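Q: Provided below are the primary sequence and the corresponding predicted coordinates.
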Amino acid sequence: MIEYPLPVLDAATRERFETALYGLMAYRELTAFERLSSDARFSPTLADRDALARLAVEEFRHYELVRERIAAAGRDPQAAMEPFVASIDALHERTRPGDWFESLMKAYVIDSVSGDFYQAIALALDEEARVLVSEVQSIDAQTLWLRERLHDALGDDPRLGSRLALWGRRLLGEALTQARRIGDRHAFWDTLIPMPPGPERDARVAKLFARLVENHSRRMGDLGLTA
C-alpha cells in the first residue's frame, strides 16, 4: 500500500509508535469481540448464532495476542489502550445498527477498513511487529462468512440492497474519519512518512486513504452493491 521509502526509526520512536498501534488494535479487538457476542444473540438462526459466536471468540484471541505482546514489552496494556477508548466508543455510538443485517454490514465494513489501515501503519515497524499485525488483522475467514451471509440475504430480499449500500457508505465515511483523526492525533503520519508536514505529505496520506476506499469498493462489489 505504501510506495515510498519508509523511515528508519530510533528505538524510542519505534517503542512509542508500536505501543500506540498495539493499544489501538487491542481495544478495537476487544470491542469487536463485545459487538459480535452481542449481535450473536439476535441471530435469526442457530447456525448464524454459532458462526458469529465463533467469530467473536477469534476476535478475543486476537485481543489476547496483542495484549500479551504489550505486556511482554514491559508496558501496561490498559494504559496503551486508554488513549483510544473515547474515539472507538464514539464511533460505535455513531454507527448503531438498525437490525441484524446492518450489524453484519458494520462488521464487514468497519473491521475490513480498520485492518487495511493498521497493516499500512505497521509497515513502519520491524518484521516481528508486522507479522503480529498481519495475524491479528487477517480476517479472511470472517470476511468470507460475512460476505456469503450478506449475499444470501440480498438474494432473498433484494429490497435490502439500497438500504445496505447506503449504510455501507455511511460506515466507510465514519471509519475513514476516525482513522484520519487517530493518525493526526497520535502523530502516525510523522512517523510513517519521513518528511515535514506539507502538501507532499498530505498527498501521500491522501493516497493511502484512496487505497482504503478502493479496497472497500471491491468488497462492496463482491456483494453486488455500489460503494
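A: Nice, thanks for sending it over.
Q: all contacts plus neighbour counts: C-alpha atoms, from now on.
A: Noted.
Q: Helices along the protein, start to end?
A: Ranges of helices in the chain, per DSSP state H, are 11-40, 46-72, 77-94, 100-106, 112-121, 127-136, 140-156, 160-185, 188-192, 199-222.
Q: Report the distance from the second one to the chain centre.
A: Read that as helix 46-72. Offset of helix 46-72 from its chain centre (CA atoms, centre = their mean, to the nearest Å): 14 Å.
Q: do you know how far the nearest residue to G161 once chain neighbours are set aside is from A129?
A: If you skip the residues right next to it in sequence, G161 has L154 as its closest partner in space, 6.1 Å away by CA to CA, 6 or more residues apart in numbering. According to CA to CA, to the nearest Å, L154 stands 38 Å off from A129.
Q: rewinding a little: count residues in the vicinity of the residue nearest to G161, would you?
A: Residue neighbour count, defined by other CA atoms under 10 Å, stands at 19 for L154.
Q: Please report the distance of the residue nearest the centre of the chain from E59.
A: Within the chain, the residue whose C-alpha comes closest to the C-alpha centroid is S114; the distance, by CA atoms, centre = their mean, is 1.8 Å. According to CA to CA, S114 stands 13 Å off from E59.
Q: who touches the residue nearest to the centre of the chain in this structure?
A: Contacts were defined as CA atoms under 8 Å, 6 or more residues apart in numbering; by that measure S114 touches 175, 179.
Q: Then R35?
A: So R35 contacts A56 (CA under 8 Å, 6+ apart).
Q: Kindly provide the distance from it to M25.
A: In this structure, R35 and M25 are 15 Å apart, going by CA to CA.
Q: cool, and A72?
A: Separation of A72 from M25 (CA to CA): 16 Å.
Q: Look at the two and report which has more neighbours.
A: M25 (25 against 11).
Q: I figured that one hits V66, correct?
A: Yes - with contact taken as CA atoms under 8 Å, M25 and V66 are classed as touching, separated by 7.4 Å.
Q: Quick one: residues contacting the residue nearest to A80 when sequence neighbours are not counted.
A: The spatially closest residue to A80, leaving aside those adjacent along the chain, is G23, at 4.5 Å (CA to CA, 6+ apart). With contacts taken as CA under 8 Å, 6+ apart, G23 has the following neighbours: 70, 77-82, 84.
Q: Put this next to the first one:
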Amino acid sequence: MTHTDSALRDALFGLMAYRELTTFERLSSDARFSPRLADRAELARLAVAEFEHFEVVCAELVAAGRDPQEAMLPFVEVIDELHERTRPGDWHESLMKAYVLDSVVADVYRALGARIGDQADRVAQRIQELDAQATWLTERLRADLDNERLRSRLALWGRRLMGEALTRSRSLLATTVFGTLLSPQEEKELFAQLVRHHAQRMSALGLTA
C-alpha cells in the first residue's frame, strides 16, 4: 500500500469513526422521546450497534498506528454542521433522519471504500450492514403513514434531509483528502446514484422524493 493509499484509508476510517460516534449519540438521545417502550428499546439497540461500529473503526486505526481522535478531527465540522442543520422536531422526524441520512452515508462509505482498496472496502461493508435497521425503520414509519398530514410533512422533511446530505457530501469531497479520489465524472455518477437510491427508499414508504 502506498503512502497515498494509507492516508486515504485512514481518512475514511476517521470519517467513519466520527460519524458512527455522533450517530450513537443521536440515537441514544432520540430514544428518550419514543412513544412506546418497544420503540425506545429498538432505538437503544440501534445506538449500541453504532457504538460497536465506532469501536471497530477505532481498532483499525490503532492497528495502523493512528490516533483515532486525530483521524476524526478533519471531519468534525462538516458532520456537526449536517446534524445542526437537520435537527428533528419530533419522533417521526427523528426516525426519518435515521432512515434517510444513514442510508446516504452508507452509499458514500461504500463508494469511497471501493476506490481506496480491499481493507477500506471490507470495513465499510462491515459497519454498514443496514438491513435490520432499514427494515425496522421502514416498518415503523409505515405504521403511522396513514395520516395524510404526517405523510406530507415527512415527504417534505425527507427532501430537506436529502438536500442537506448532498450539500455536505459535496463539501466533504471538495475540502478533504477525498477530493483527489474521484474524477469529475465519477463524482457525478456517485451523486446520481445517491439520488436514485433515495427515490427508491422514499418510494418504499409510499412517499415522493
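A: Thanks, I have it. The model shown is predicted, which means the values in this text are computed figures rather than measured ones.
Q: Can you calculate the TM-score here?
A: Here the TM-score for the pair of chains, by TM-score structural alignment, normalised by the length of structure 2, is 0.97; 209 aligned residues with a CA RMSD of 1.1 Å.
Q: now, which of the contacts of G23 of structure 1 sits nearest A210 of structure 1?
A: Nearest to A210 of structure 1 among the contacts of G23 of structure 1, counting by CA to CA, is F84 at 23.7 Å.
Q: Identify the residue of structure 2 aligned to that closest one.
A: Superposed on structure 2 with TM-score structural alignment, F84 of structure 1 falls opposite F75.
Q: Q128 of structure 2 matches what in structure 1?
A: Here Q128 of structure 2 is matched to Q137 in structure 1, going by TM-score structural alignment.
Q: wait, what's in contact with its match?
A: Taking CA under 8 Å, 6+ apart as the contact definition, Q137 of structure 1 lies against 115-116, 118-119.
Q: how does it look with 6 Å?
A: Q137 of structure 1 is in contact with G115, counting by CA atoms under 6 Å, 6 or more residues apart in numbering.
Q: That one and V131 of structure 1: what is the separation?
A: Between Q137 of structure 1 and V131 of structure 1 the distance, using CA to CA, works out to 10 Å.
Q: Excluding covalently adjacent residues, which one is nearest to the aligned partner of T4 of structure 2 in structure 1?
A: If you follow T4 of structure 2 across to structure 1 using TM-score structural alignment, you land on T13. Taking CA to CA, 6+ apart, and ignoring the residues beside it in sequence, T13 of structure 1 has T191 as its nearest neighbour in space, at 7.9 Å.
Q: same check, this time on Q142 of structure 1
A: Excluding the flanking residues, the one nearest Q142 of structure 1 by CA to CA, 6+ apart is L55, at 6.5 Å.
Q: now for that neighbour: what does it line up with in structure 2?
A: For L55 of structure 1, the aligned position in structure 2 is L46, judged by TM-score structural alignment.
Q: Any idea how many residues pack against its match?
A: The number of residues near L46 of structure 2, taken as other CA under 10 Å, comes to 18.
Q: before we move on, what about L150 of structure 1?
A: L150 of structure 1 has 21 neighbouring residues, counting by other CA under 10 Å.
Q: who's in contact with the closest residue to A49 of structure 2 other than its chain neighbours?
A: In space, and not counting its chain neighbours, A49 of structure 2 is closest to F24: 8.0 Å by CA to CA, 6+ apart. Taking CA under 6 Å, 6+ apart as the criterion, F24 of structure 2 is in contact with 47, 50-51.
Q: What is the aligned counterpart of T86 of structure 2 in structure 1?
A: Under the alignment by TM-score structural alignment, T86 of structure 2 pairs with T95 in structure 1.
Q: Next one: that match relative to A124 of structure 1, how far apart?
A: Following CA to CA, the distance that separates T95 of structure 1 from A124 of structure 1 is 30 Å.
Q: Between the two, point out the one with more neighbours.
A: In this view T95 of structure 1 and A124 are compared by other CA under 10 Å, and A124 has more residues nearby, 23 against 17.
Q: Around L95 of structure 2, count how many other residues there are.
A: Here the count is done by other CA under 10 Å, and L95 of structure 2 has 20 residues near it.
Q: That one maps to what in structure 1?
A: When the two structures are superposed using TM-score structural alignment, L95 of structure 2 falls opposite L104 in structure 1.
Q: And for G65 of structure 2?
A: Going residue by residue (TM-score structural alignment), G65 of structure 2 aligns to G74.
Q: repeat for D30 of structure 2
A: Aligned counterpart of D30 of structure 2 in structure 1: D39 (TM-score structural alignment).
Q: Might you report the residue contacts of S34 of structure 2?
A: S34 of structure 2 makes contacts with R40, as judged by CA under 6 Å, 6+ apart.
Q: what about 10 Å?
A: Under the criterion of CA atoms under 10 Å, 6 or more residues apart in numbering, the contact list for S34 of structure 2 reads 40-43, 90-92, 94-95.
Q: Same question for D184 of structure 1.
A: D184 of structure 1 sits next to 178, 190 when contact means CA under 10 Å, 6+ apart.
Q: what residue of structure 2 matches up with it?
A: Residue correspondence to structure 2 (TM-score structural alignment): D184 of structure 1 is matched to A174.
Q: can I assume the residue nearest to T13 of structure 1 is in contact with A20?
A: No - counting by CA atoms under 10 Å, A20 is not a contact partner of T191 of structure 1; they are 11.6 Å apart.
Q: residues near A38 of structure 2, how many?
A: Neighbours of A38 of structure 2 under the rule other CA under 10 Å: 10.
Q: Relative to E174 of structure 1, how far out is the residue nearest to A80 of structure 1?
A: Distance from G23 of structure 1 to E174 of structure 1, counting by CA to CA: 20 Å.
Q: And for F209 of structure 1?
A: From F209 of structure 1 to E174 of structure 1 the distance is 13 Å (CA to CA).
Q: Great, nothing more from me.
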